[in-house]
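Colleague: Starting from these lines, generate the structure:
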Amino acid sequence: MKKLKIAIQKSGRLHNDSLQLLKNCGIHIDNGKDQLKAPAKNFPLEIFYLRNGDSPQYLKDGVVDCAIIGENLLVEKGDDIQVAERLGFSKCRVSLAVSKIFEYDSVQDLNGKRIATSYPVTTQKFLNEQGIQAELHIINGSVEIAPNIGLADAICDIVSSGSTLFKNNLKEVEVLLKSEAVLAVSPRLPEEINKVLDKFLFRIRAVLKGKDYRYVLLNAPNEKLDAIMDLLPGMKSPTILPLAEEGWSSLHSVVNQDEFWDVIDSLKAAGAEGILVCPIEKMVV
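Modeller: Here you go, the predicted structure:
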């Protein structure tokens, strides 16, 4: 079976989370120090460790079949590349920022100004949409220092926590787009690789689905089962098992993480006792 060639960031914020995702998918990597390529031990997959900014071109050229990459880079360098799955980690945004002493009321204040950025395509598209004429200075790395040294009046860069902006006396004024890690697929993906990619995506989706839910076990008197079951639909319906104590049952189900605390409060109010909550490693639906 041919191997699926996947690019991940050689170092940086995406690197560790990407390797952890592979590990959660049960894929073990032979990863010697400073290797540019590394095969998986137990899955037809080979990793290419690349600079994040190079991955879009490698995808376009078909050098790699897929890549774990920031969505912001696809918008900047590969908006014709398809996203197979959103991965939910390494969330950030591409934003405009100005000096804290810059009197900013609206995007119109950037007319005629100088903007330093590593994202010229994204920045120019936004400016065009807003009808703003500005001069772009393209910088690779350390964009945030540009206003402090007089190179630019504003910057456009990725923002995660905002701490880097704060340290450089900048304030975020416009969010151009929100981004997260995605699995992107080459437009030149060989037909014979599709089956391997499908198996890989199956594992990824099972891992991501598991993170969204919690497994809930609880005890309840039988006369309150109907009310409690309405709160615990589960995958299809809750699992109900009789307890040794007559008149009581144990219910097993899953709860969406986003609704978890509200559901738990409702379960307690409906008469549930001994509620046990467990994380779900993987969830196949």
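Colleague: use CA for all of it now, contacts and neighbours both
Modeller: Noted.
Colleague: what's in contact with stretch 167-179?
Modeller: 70-72, 91-100, 104, 107, 122-123, 126, 144-145, 148, 162, 165 (C-alpha atoms under 8 Å, 6 or more residues apart in numbering).
Colleague: typo on my end, stretch 253-260
Modeller: So stretch 253-260 is in contact with 211-217, 232-235, 237-239, 263, going by C-alpha under 8 Å, 6+ apart.
Colleague: Inside strands: which ones of these?
Modeller: Under the assignment DSSP state E, the contacts of stretch 253-260 contribute 213-217, 239 to strands.
Colleague: just to revisit the earlier point, what's the PyMOL line that selects buried ones from the contacts of stretch 167-179?
Modeller: Buried residues within those, by 16 or more other C-alpha atoms under 10 Å, are selected in PyMOL with:
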select buried, resi 70+71+72+91+92+93+94+95+96+97+98+99+122+123+144+145+165
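Colleague: Now show me the structure for the sequence below, then we'll compare the two:
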Amino acid sequence: MKKLCLGLPKGSLQEATIDMMKKAGYTVIVNSRSYYPTIDDDEISVRLIRPQDMSRYIEKGIIDAGLTGADWVKEAESDVRVVVSLIYAKQQLTKVKWVLAVPETSAIHTVNDLQGKKIATELVNVTRRYLAERGIVADIEFSHGATEAKAPDLVDAIVELTETGNSLRANKLRIVETIMESSTLLIANHNAWEDEWKRTKIENLAMLFEGAIIAREKVGLKMNVPNGALDQVLKKLPALRKPTISSLSEGAGYAIETVLDETIARKITPELKRAGAEGIIEYPLNKVIL
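Modeller: Model prediction:
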């Protein structure tokens, strides 16, 4: 049997990725002592890999495809096929940022103030290229972790990943500039992409993953509407495309079904009720395939 070797990110993005795959229809079970999770698809084998290493293994063909950050692909300068960008992170459905940060009391206020300074970061290559493009020469050292704690005693500034900025603020650091934004990428080895069977499998994963992410912020809405209230209800009802309208038996009115943002649903549900809608049902979605 043919198999696609899929790499999943180990670490902070692991839980969010497995949850996203569950919504997409795949059950992934991770044993705390194993780097080889099980998946309920006999055509896929899964391996947990650090996001920092993922693109290098895919470039070499050790892994066919995998999920990792755009930041780590750029850092490694890996030659891989980017299949799709997926906007999700550890805590939110959002891109993350690599930012240049300094202590709140630092005299550094722009990137130009970094001339001759010392900077700690995990994203060494990207940071070095960023500064070189701006004519800044600085001492950039690799940080093995706890980067926020190194300024100001050990370094003048840091380049660190942030999703909410809470950790930086807690460590009394302020952001000077954003070095880059990053999203999660589904990437593939070029040879695997040229294999028709593997390419189809990867494309299917991309479609289902995208559908799962879109669905996280949307809900389905069903309701019955009496004949005389249809126009009034439809005026209040936005839709992903157009709502589905079908006639109720014995001419009793209409059944309406639609998909919309959850934040909009909570706002308009009382308005729909007042406009004449009855039996309103809101339900969660696993996937929305556009």
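Colleague: Narrow the contacts of stretch 167-179 of structure 1 to those in strands?
Modeller: Filtering those for strands - DSSP E - leaves 70, 92-99.
Colleague: Which pair of those spans the longest distance?
Modeller: Using C-alpha to C-alpha, these span at most 26.5 Å, a distance reached by Gly70 and Ser99.
Colleague: From Gly53 of structure 1, how far off is Cys25 of structure 1?
Modeller: 25 Å (C-alpha to C-alpha, to the nearest Å).
Colleague: quick one, which of the two is more surrounded?
Modeller: Cys25 (20 against 15; other C-alpha atoms under 10 Å).
Colleague: and stretch 51-68 of structure 2, which residues are buried?
Modeller: Under 16+ other C-alpha under 10 Å, the buried positions of stretch 51-68 of structure 2 are 51-52, 54-59, 61, 63-68.
Colleague: mean deviation of stretch 196-207 of structure 1 from structure 2?
Modeller: Mean deviation of stretch 196-207 of structure 1 from its aligned counterpart in structure 2 after superposition (mean C-alpha distance after the TM-score superposition for structure 1): 2.4 Å.
Colleague: Now tell me what touches that stretch from outside.
Modeller: Counting by C-alpha under 8 Å, 6+ apart, 3-4, 21, 24-25, 44, 85, 281-285 sit against stretch 196-207 of structure 1.
Colleague: how about stretch 205-218 of structure 2: buried residues?
Modeller: Quick answer for stretch 205-218 of structure 2 (16+ other C-alpha under 10 Å): 205-216, 218.
Colleague: Distance to Thr121 of structure 2 and secondary structure for these - can I get that in JSON lines?
Modeller: Formatted as JSON lines, the buried residues of stretch 205-218 of structure 2 follow (distance: C-alpha to C-alpha, whole Å; DSSP: H, G, I helix; E, B strand; the rest coil):
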{"residue": "Leu205", "distance to Thr121 of structure 2": "33", "secondary structure": "helix"}
{"residue": "Ala206", "distance to Thr121 of structure 2": "31", "secondary structure": "helix"}
{"residue": "Met207", "distance to Thr121 of structure 2": "34", "secondary structure": "helix"}
{"residue": "Leu208", "distance to Thr121 of structure 2": "34", "secondary structure": "helix"}
{"residue": "Phe209", "distance to Thr121 of structure 2": "31", "secondary structure": "helix"}
{"residue": "Glu210", "distance to Thr121 of structure 2": "31", "secondary structure": "helix"}
{"residue": "Gly211", "distance to Thr121 of structure 2": "34", "secondary structure": "helix"}
{"residue": "Ala212", "distance to Thr121 of structure 2": "33", "secondary structure": "helix"}
{"residue": "Ile213", "distance to Thr121 of structure 2": "30", "secondary structure": "helix"}
{"residue": "Ile214", "distance to Thr121 of structure 2": "33", "secondary structure": "helix"}
{"residue": "Ala215", "distance to Thr121 of structure 2": "35", "secondary structure": "helix"}
{"residue": "Arg216", "distance to Thr121 of structure 2": "32", "secondary structure": "coil"}
{"residue": "Lys218", "distance to Thr121 of structure 2": "37", "secondary structure": "strand"}
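Colleague: one step back: what about the buried residues of stretch 51-68 of structure 2, which are in helices?
Modeller: 51-52, 54-59 (DSSP state H).
Colleague: who touches the residue mapped onto Ser106 of structure 1 from structure 2 in this structure?
Modeller: Aligned counterpart of Ser106 of structure 1 in structure 2: Thr110 (TM-score structural alignment). Shown in contact with Thr110 of structure 2 (C-alpha under 8 Å, 6+ apart): 176-177.
Colleague: cutoff 6 Å now
Modeller: Counting by C-alpha atoms under 6 Å, 6 or more residues apart in numbering, Thr110 of structure 2 touches no other residue.
Colleague: distance of it from Asp231 of structure 2?
Modeller: From Thr110 of structure 2 to Asp231 of structure 2 the distance is 56 Å (C-alpha to C-alpha).
Colleague: got it, and Ser249 of structure 2?
Modeller: 19 Å.
Colleague: Please apply the same query to Asn166 of structure 2.
Modeller: Taking C-alpha to C-alpha, one finds Asn166 of structure 2 at 47 Å from Asp231 of structure 2.
Colleague: follow-up on the earlier one: which one of the contacts of stretch 253-260 of structure 1 is nearest Phe48 of structure 1?
Modeller: The closest of the contacts of stretch 253-260 of structure 1, once distances to Phe48 of structure 1 are taken by C-alpha to C-alpha, is Lys211, at 26.6 Å.
Colleague: Okay, helices next: where are they in the stretch 151-290 of structure 2?
Modeller: Taking DSSP state H, counting those that start in this stretch as the criterion, the stretch 151-290 of structure 2 contains helices spanning 166-170, 190-194, 196-215, 230-235, 262-275.
Colleague: ok, Lys95 of structure 2 touching Ser183?
Modeller: Yes. Lys95 of structure 2 lies in contact with Ser183 (C-alpha atoms under 6 Å); the separation is 5.0 Å.
Colleague: most remote residue from structure 2's center?
Modeller: Glu250 (47.3 Å; C-alpha atoms, centre = their mean).
Colleague: what stretch of structure 2 lies opposite stretch 165-179 of structure 1 in the alignment?
Modeller: Residue span in structure 2 matched to stretch 165-179 of structure 1, by TM-score structural alignment: 168-182.
Colleague: if I look at the residue most central in space within structure 1, how far off is Ala134 of structure 1?
Modeller: Among the residues of structure 1, the one closest to the centroid is Gly88, at 2.5 Å (C-alpha atoms, centre = their mean). From Gly88 of structure 1 across to Ala134 of structure 1, the span is 34 Å (C-alpha to C-alpha).
Colleague: go on, Asn168 of structure 1?
Modeller: 22 Å.
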